[in-house]
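> here's a sequence, model it:
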Amino acid sequence: MSAQQPHVSDLLRIHGFTALEPGPRLIVLGGVHGDETCGTAGIERTLAELDGGALQLLRGQLTLVPVANPLARRLMRREGERNLNRLFKPTPAGEAPADYEARITNLLCPLLERHDVLLDLHSFQSAGEAFAMIGPRDNAGTLEPFARAFEEGQLALHMGTPRVVEGWLEIYAAGLAQRAGGRPADEAALAFGWGTNEYMRSRGGYGVTLECGQHEDPAAPEVAHRAIHAALRLLGMVAPDPHAKPPATPSLLRLVSVTDRDDEDDQFVREWATFDPVAKGEPIGVRADGSVLAADRDGFIVFPNAQALPGAEWFYFAVESDRDLRRPALP
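Presented below is the predicted three-dimensional model:
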């Protein structure tokens, strides 16, 4: 596709709104994966409200990207030529973009850099409730140094989901090491784990990925739409809602492991949904050789994928976190 003339529907559509009063700069992405349409629906509805005057931007800048991966959307599949939410870094100077997604990334990266806050709207394949994903706690480490964890946690709290999940990049790195026989992943391999939020944090901003529900869930577009409004209110970019209630405290989970599907004959013992609880010792799946894969502790299944290809992530495992999003971390 990258060597052909672009189809008109493969062009990136970006909508920008700037208030007369200065304020935060928020960018909202939908359709990073082509078969995830709820974010697009939520953004299009918000666009109509802004254009029609039902919603007024009072301060700051708002950028809305209804379909961040137009090729994948036209094909109505997760990817165009590869996963846009991996290797989300600009192509090095002097090199040609390797594929369509690299060209899109080269457009989106400078756009994200001009903003303070990112809301990235997604959905998932298995059954399950909506949830928000956040990055690391404040740290000065080498994997993902960060200093805005409290602000990011506040944004996650206001998404209105019953759960928030932390720990993505750390577990991605652990998965790479696991596949390499315990050897730490090199920088190039880790870079493939970078998505939109990781890039946003690396540029001094912060971001939340909102998983609005299962792909076909009719409630998912409403989850996306509510989240956009909640983010705008939290940042003081639109008028407050006098009837809004304080957000309920969601449960917080921490990803602790990822398990790959080794063989196409590896099978789950039942149809799992994201956040299904699992007790220590409970069977989760059966390997092709007949060995039973059981939980090594109490926890929760996350992103089970019965159609995963051999060598790809089969499911993630999470446990309850001790993090408190309502309070800044102690120095």
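> going by C-alpha atoms from here, please, whenever you check contacts or count neighbours.
Noted.
> Ala189 and Pro242: what is the separation?
Distance, Ala189 to Pro242, using CA to CA, to the nearest Å: 48 Å.
> for stretch 244-256, buried residues please.
Under the neighbour-count criterion of 16 or more other CA atoms under 10 Å, stretch 244-256 has 249-256 buried.
> also stretch 109-120?
Residues of stretch 109-120 classed as buried: 109, 112-113, 115-120 (neighbour count, 16+ other CA under 10 Å).
> in helices only, show me these.
Counting by DSSP state H, the buried residues of stretch 109-120 place 109, 112-113 in helices.
> can I get those in JSON lines including distance to Val67?
Formatted as JSON lines, the entries for those read as follows, by distance: CA to CA, whole Å:
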{"residue": "Cys109", "distance to Val67": "15"}
{"residue": "Leu112", "distance to Val67": "15"}
{"residue": "Glu113", "distance to Val67": "19"}
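> what residues are up against the most centrally placed residue in the chain?
Closest residue to the average C-alpha location of the chain: Thr209 at 3.4 Å, with CA atoms, centre = their mean. Contact analysis of Thr209 by CA atoms under 8 Å, 6 or more residues apart in numbering lists 119-122, 132-134, 197.
> go with 10 Å
Listed by CA atoms under 10 Å, 6 or more residues apart in numbering, the contact set of Thr209 reads 29, 118-123, 131-135, 156, 164-165, 195-197.
> with Arg261 instead?
So Arg261 contacts 267, 285, 287-288, 305-315 (CA under 10 Å, 6+ apart).
> out of the residues you listed, which is nearest to Ala180?
Closest approach to Ala180 among the contacts of Arg261 (CA to CA): Gly311, at 11.8 Å.
> burial of Ala96, as a residue count?
Neighbours of Ala96 under the rule other CA atoms under 10 Å: 10.
> which residues are in contact with it?
Neighbour list for Ala96: 102-103 [criterion: CA under 10 Å, 6+ apart].
> let's compare: structure for the following, please.
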Amino acid sequence: MTQPSPRDLQFKSINYTGLDKGARLIVTGAVHGNETCGTRAIERVMAQIDSGELVIARGSVTFVPVTNPLAYRLEQRSGQRNLNRNLFPNDDPQDFEDRIANWLCPLLARHDVLLDLHSFNADSEPFVMVGPPNNDGPLQPFAHADQERALAKRLGVRRFVDGWLATYGAGVQRRLSDASQLQTVLRYGVGTTEFMRSTGGYALTLECGQHRDPQAPAVGYRAIINTLAHLGLIDAPAPAAVAAADIEALSMVVVHDKLDKADSFARTWRSFDEVRVGTVIGTRADGTSVRSELDGRILFPDVNAGANQEWYYLTTANPAFAKD
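Purely as a prediction, here's the structure:
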């Protein structure tokens, strides 16, 4: 495929505002260009609004069907780098994603709630990435956990994962030889939801299914409609929360790095595969076995990771989430 010139591309958002006051919602799709289920879901909802089938009665909703137009045009995850890392405005933009950030970050900051729609590579069921509990710590201070988790339980899925930035940060600390670089490198862990929380809002990433799953756009569509109803933007019955007994909630607790490009997995792992203490995850280049140190589930196994990059995460059950 011929590489499009960034100068041939532009950014697009569409806003619908109701007559009465209410929450300001933003819904994003195709932050990664090969994850198109969010784009299709957003287009379906906008068509209903444009036809009059749906009416934004209060508050406002902004749709960004294609957040990264370069990656979307190329039909690949990234344009020149991963947009969903190191997402901050940049006075001296070095790549196309920096330029997206200079447009997207102020747009996010003008809203109260973000629903970011994604998909994933391996076959698995949809899940929601949620933020931290309320805290005033230095890593990711947050004050809207109750509202965020209430919305998460109404998106229409049963699986929830938290602990991303703290676990990523611990891995950064472990691999850094120069502790003074910590804050700089931690910025790489900030994506759409983390930036949104930093502006005083709350945010969810919904992983709608496998990239080519024909049901993934429907998962995204249902989540948008449920969010509009839950926030009161449309006149519709409030969506019910997923039953506590059906919830599978997991917390990311540790990330393991690939130390050598020859490190290899013992099997083809998929996110949420179960592991037990002692389960062989893989083998180091020197023949040493890598075993799970806990009972839980593996997350984001990356067979293509390079040396000194994240190889896989481990999660443990978080029963408190169902009670929140």
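> about what we covered before: restricted to strands, list the buried residues of stretch 244-256 of structure 1.
Counting by DSSP state E, those place 251-256 in strands.
> can you give me the strands for structure 1?
Under the criterion DSSP E, structure 1 contains strands at 15-18, 21-29, 59-65, 117-124, 131-134, 163-166, 206-214, 251-261, 267-268, 277-278, 283-286, 292-294, 299-302, 312-320.
> which of Ala189 and Pro242 of structure 1 has more neighbours?
Counted by other CA under 10 Å, Ala189 of structure 1 and Pro242 do not tie: Ala189 has more neighbours, with 15 against 6.
> if we can go back for a sec, can you redo the strands of structure 1 as CSV with distance to Gln4 of structure 1?
Shown next, in CSV, are the strands of structure 1 (distance: least, CA to CA, whole Å):
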stretch, distance to Gln4 of structure 1
strand 15-18, 26
strand 21-29, 26
strand 59-65, 24
strand 117-124, 29
strand 131-134, 36
strand 163-166, 40
strand 206-214, 32
strand 251-261, 35
strand 267-268, 40
strand 277-278, 47
strand 283-286, 43
strand 292-294, 46
strand 299-302, 38
strand 312-320, 30
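> for Ala147 of structure 1, find the nearest of those strands.
Ala147 of structure 1 lies closest, by CA to CA, to one member of the strands of structure 1: strand 206-214, at 9.2 Å.
> in structure 2, which residues correspond to the closest one?
Alignment note (TM-score structural alignment): strand 206-214 of structure 1 is matched to residues 202-210 of structure 2.
> need the contact list for Ala219 of structure 1.
Residues in contact with Ala219 of structure 1 (CA under 10 Å, 6+ apart) are 38, 130, 212-213.
> mind redoing it with 8 Å?
Applying CA under 8 Å, 6+ apart to Ala219 of structure 1 gives the contacts Gly213.
> near the residue mapped onto Ala130 of structure 1 from structure 2, how many other residues are there?
Taking TM-score structural alignment, the alignment pairs Ala130 of structure 1 with Pro126 from structure 2. Neighbouring residues of Pro126 of structure 2 were enumerated by other CA under 10 Å; the total is 21.
> just Ile14 of structure 2 next, same as before
Residues near Ile14 of structure 2, counting by other CA under 10 Å, number 11.
> isn't it right up against Thr67?
No. Taking CA atoms under 8 Å as the definition, Ile14 of structure 2 is not a contact partner of Thr67, at 11.8 Å.
> contact partners for Thr259 of structure 1?
Neighbour list for Thr259 of structure 1: 175, 313-316 [criterion: CA under 8 Å, 6+ apart].
> which of those show up in structure 2 as well?
With both residues aligned by TM-score structural alignment, their matches' CA atoms under 8 Å, the contacts of the contacts of Thr259 of structure 1 that structure 2 also has are 175, 313-316.
> ok, of those, which one's closest to Leu20 of structure 1?
Leu20 of structure 1 has its nearest neighbour among the kept ones among the contacts of Thr259 of structure 1 in Tyr316, at 45.0 Å by CA to CA.
> ok, Ile49 of structure 2 touching Val55?
Yes. Counting by CA under 8 Å, Ile49 of structure 2 touches Val55, with 5.8 Å between them.
> measure the aligned partner of Ser60 of structure 2 in structure 1 to Asp298 of structure 1 for me?
Aligned by TM-score structural alignment, Ser60 of structure 2 pairs with Gln61 of structure 1. For Gln61 of structure 1, the distance to Asp298 of structure 1 (CA to CA) stands at 44 Å.
> quick one, which of those two is more surrounded?
Legend: neighbour count by other CA under 10 Å for Gln61 of structure 1 and Asp298, higher for Gln61 (22 against 15).
> ok, the more buried one - contacts?
Contacts for Gln61 of structure 1 (CA under 8 Å, 6+ apart) come out as 16-19, 22-26.
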